[in-house]
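1. One predicted model, sequence on top.
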Amino acid sequence: MMWQDFIFMIGSSLSIVFLAPTLRDTDAQVPLATSAPSMIIGGVYAFTFATLGMTFSAAGALAACFMWTLISFFRAPRSPYNQSHAVGSFRDRFELFCLDAQYWVDRKRHRNSIPLDSYVSADTTSSIASQAE
């Protein structure tokens, strides 16, 4: 048994401890741009550690991957495509996850086609500032 196996397992366990409050916080919103890559990386690490015979490290990385999966399912912010979508059952959450993932991929693929209503015009900003005075 290699001592490095335990070190990697401890690191993964700490990440699970640090991610738990995010999963418990119902107001938390973690973008898919953060949770999806972390989920994939955790899965790749788990596979890599398993092929190296580092069982504890693989289990820890798989657990971290699972935590990121839960965060991406339950704490992703709603995209403009699904603002009115009511979330209840696991199936609803899975459909919401798929819609958010599709929206995220579309935005990454078409960076120049960001809707204009996503930005505040300079005129609006100056009028808000003058109203505050």
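-> Right, received. Where do you want to start?
2. can we go C-alpha only for contacts and neighbour counts from here?
-> Fine.
3. tell me which element the most centrally placed residue in the chain falls in.
-> With distances taken as CA atoms, centre = their mean, S35 lies nearest the centre of the chain, 2.1 Å away. Using DSSP states H and E, the element containing S35 is helix 32-51.
4. Residues contacting that helix, please?
-> Here helix 32-51 makes contact (CA atoms under 8 Å, 6 or more residues apart in numbering) with 55, 57-62, 64-69, 71-72, 76, 100-101, 104.
5. same check, this time on stretch 1-18
-> So stretch 1-18 is contacted by 54-61, 63-64, 67 (CA under 8 Å, 6+ apart).
6. try this one side by side with the last:
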Amino acid sequence: MMWQDLVFMTGSSLSIVFLAPTLRDADARVPLGTSLPSMAIGLVYGMTFATLGMTFSALGAFAAGSMWSLIAVCRSPTDATTLTRRDGLRLFGHDLRRWVDRRLPEATPTDYF
């Protein structure tokens, strides 16, 4: 075992210990903008460590990513479970339409002559 593997595993274990109170607190609210990127980073780090042969680091990173996914599901301020794919596409289309409307310049009659 490399010493770096032990260091990364220790860091991941500490993050799990520090995140546990957030998961246990029923009143805690963690925005999805915080929890989802942290979850993704943990899982990507886990995959990366696994490909480098750093088994303990990979397990620790996967555990931290899993903890963040539980926080995203259980402690997000919105009810993320009710948002369907159709709603997500509808909201995306609405936002895109607003963005395009703001970007298009107002045409005046002098522009056509």
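-> Yep, that arrived. Just so you know, these numbers come straight off a predicted model, no measurement behind them.
7. Check the contacts of stretch 1-18 of structure 1 for burial and list the buried ones.
-> Among the contacts of stretch 1-18 of structure 1, the ones that count as buried by 16 or more other CA atoms under 10 Å are 54-61, 63-64, 67.
8. Would you convert the residues you listed into TSV that also reports secondary structure and distance to F6 of structure 1?
-> Shown next, in TSV, are these (DSSP: H, G, I helix; E, B strand; the rest coil; distance: CA to CA, whole Å):
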residue	secondary structure	distance to F6 of structure 1
M54	coil	9
T55	helix	9
F56	helix	7
S57	helix	7
A58	helix	10
A59	helix	11
G60	helix	9
A61	helix	12
A63	helix	14
A64	helix	15
M67	helix	19
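9. can you list those in TSV and add distance to D25 of structure 1?
-> Below are these laid out as TSV (distance: CA to CA, whole Å):
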residue	distance to D25 of structure 1
M54	33
T55	31
F56	29
S57	27
A58	27
A59	25
G60	23
A61	23
A63	19
A64	18
M67	14
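10. For those, work out which two are farthest apart.
-> Taking CA to CA as the measure, these span a maximum distance of 20.1 Å, between M54 and M67.
11. which SS class is W99 of structure 2?
-> Under DSSP: H, G, I helix; E, B strand; the rest coil, W99 of structure 2 falls in the helix class.
12. neighbours around it, how many?
-> Other residues within reach of W99 of structure 2, judged by other CA atoms under 10 Å, total 11.
13. Ok, P77 of structure 1 next?
-> For P77 of structure 1, using other CA under 10 Å, the count is 19.
14. Ok, D101 of structure 2 next?
-> D101 of structure 2: 11 neighbours (other CA under 10 Å).
15. I'd like the distance between it and D95 of structure 2.
-> Distance, D101 of structure 2 to D95 of structure 2, by CA to CA, to the nearest Å: 10 Å.
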